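Participant: need a structure here:
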Amino acid sequence: MAGDSLLQQRLSLYSIPLVWLTAFLPGTFKTTLIMRHTQAFNNVTPRRNISRAVAEKSLPPDISAKILRLEGAHMNGNENLPIWFAAIIVGNMARLDNYTLNMLSLSYICGRMLYNYIYYQQQTELQGALRSTVFFICFAMPIYILLQSIPLIAAQRY
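Facilitator: Got it, this is the predicted structure:
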């Protein structure tokens, strides 16, 4: 099948900008909400936009909560970029199977998108637990790649 041969190609490196995008988009949506619902947006001191926005008395509490959740998703995405980037680079250096790296890359991207969606929508402890479960499933993927790659790289002679 054509899809199988595509997944045998070295495509996992393309996951690096796509995973970056999953971290970037919640921040963009947060900024859009701030600009749409408040007068708090200030590009001179952009890191204070959230505190200014949620302090506005006219901001509906549900919008304030969404802004804070989007910021949380954005920060979590940024915190997870280094381990994903390292795993993909090391996995490719170790010459792990392309199919495996590609499937893990697709799974990780989809998992991070699901994580962001749940984070944005969550309102209950159960939904928060679901978000955490998705996080740990996703986090296991770069760890798996690293654990498979390290012995292969360590065995290489230079």
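Participant: C-alpha only now, for contacts and for neighbours.
Facilitator: Noted.
Participant: The protein: helices as residue ranges?
Facilitator: Using DSSP state H, the helices of the chain run over residues 2-7, 15-37, 49-55, 61-93, 98-121, 125-154.
Participant: Which positions within stretch 48-67 qualify as buried?
Facilitator: Neighbour-count burial for stretch 48-67 flags 49-50, 52-54, 63-67 (criterion: 16 or more other Cα atoms under 10 Å).
Participant: Run the chain-centre distance for it.
Facilitator: Relative to its chain's centre, stretch 48-67 lies at 23 Å (Cα atoms, centre = their mean, to the nearest Å).
Participant: Stretch 93-113 now?
Facilitator: Distance, stretch centre to chain centre, for stretch 93-113: 14 Å (Cα atoms, centre = their mean).
Participant: buried set for it?
Facilitator: 94, 96, 98-99, 101-102, 104-106, 108-109, 111-113.
Participant: which one of the residues you listed sits closest to M75?
Facilitator: Among the buried residues of stretch 93-113, R112 lies closest to M75 (Cα to Cα), at 12.5 Å.
Participant: and this one, so I can compare the two:
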Amino acid sequence: MSNTPLLMLPAATAVAYAPHFIRGFIVIYYTKKWNNISPRGQLEKVESRMTKAGWAMAKRAEGAHTNGIETLPVFFGAVLAALHAGVAKDTVSFYSTFFVASRVVYNIVYILNTNQLSALARTGIWTAGMVACFKLFLAAAATKY
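Facilitator: Here you go, the predicted structure:
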């Protein structure tokens, strides 16, 4: 599909925000409440009403969300630079789809992470996604437009 790279932009956004909602569901599961007046500070306020494991999972979901937001500008820039420079759409489609897929796996591994091995896997997955972005930047830089 020729519009795949552009479709990956909202897909990446959705994947970046998914852990935010997962965190909310975890909090609601353990506390049966949600404070929408001050949602950013809610996790610290409810720690004593959650199990240690539940709170830790919610904290990891929050971390996955923050990391997703931090990587979005790099991804958007890479895709838009590649498209603007005229990089082959198949190439941009491959790397943009790879990035989004890596972020889905990253979120799962991050949220479920409970040991050093899965933490190392998370870092490897993050690295693979960022390499895809840099491949797009390099491909854009290599074109003559």
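Participant: got a markdown table for the buried residues of stretch 48-67 of the first structure, with distance to T22 of the first structure too?
Facilitator: Supplementary listing: the buried residues of stretch 48-67 of the first structure in a markdown table, determined by distance: Cα to Cα, whole Å:
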| residue | distance to T22 of the first structure |
| --- | --- |
| N49 | 21 |
| I50 | 20 |
| R52 | 25 |
| A53 | 23 |
| V54 | 24 |
| I63 | 21 |
| S64 | 21 |
| A65 | 20 |
| K66 | 17 |
| I67 | 16 |
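Participant: show me what contacts the most centrally placed residue in the second structure?
Facilitator: Nearest to the mean C-alpha position of the second structure, counting by Cα atoms, centre = their mean, stands G68 at 3.3 Å. By Cα atoms under 8 Å, 6 or more residues apart in numbering, G68 of the second structure lies in contact with 15-17, 103.
Participant: residue in the first structure matching it?
Facilitator: Alignment note: G68 of the second structure maps to G77 in the first structure; criterion TM-score structural alignment.
Participant: ok, now M57 of the second structure?
Facilitator: Under TM-score structural alignment, M57 of the second structure pairs with K66 in the first structure.
Participant: Pull the number of nearby residues for the nearest residue to that match once chain neighbours are set aside.
Facilitator: Leaving aside its chain neighbours, K66 of the first structure sits nearest to Y120 (6.2 Å; criterion: Cα to Cα, 6 or more residues apart in numbering). Residues near Y120 of the first structure, counting by other Cα atoms under 10 Å, number 21.
Participant: quick one, what contacts Y120 of the first structure?
Facilitator: By Cα under 8 Å, 6+ apart, the contact list for Y120 of the first structure reads 66, 69-70, 73.
Participant: again with L25 of the first structure
Facilitator: H74.
Participant: which one in the second structure is aligned with it?
Facilitator: Per TM-score structural alignment, L25 of the first structure is aligned with A18.
Participant: burial count for the aligned partner of S38 of the second structure in the first structure?
Facilitator: Under the alignment (TM-score structural alignment), S38 of the second structure pairs with T45 of the first structure. Number of residues near T45 of the first structure (other Cα under 10 Å) recorded here: 8.
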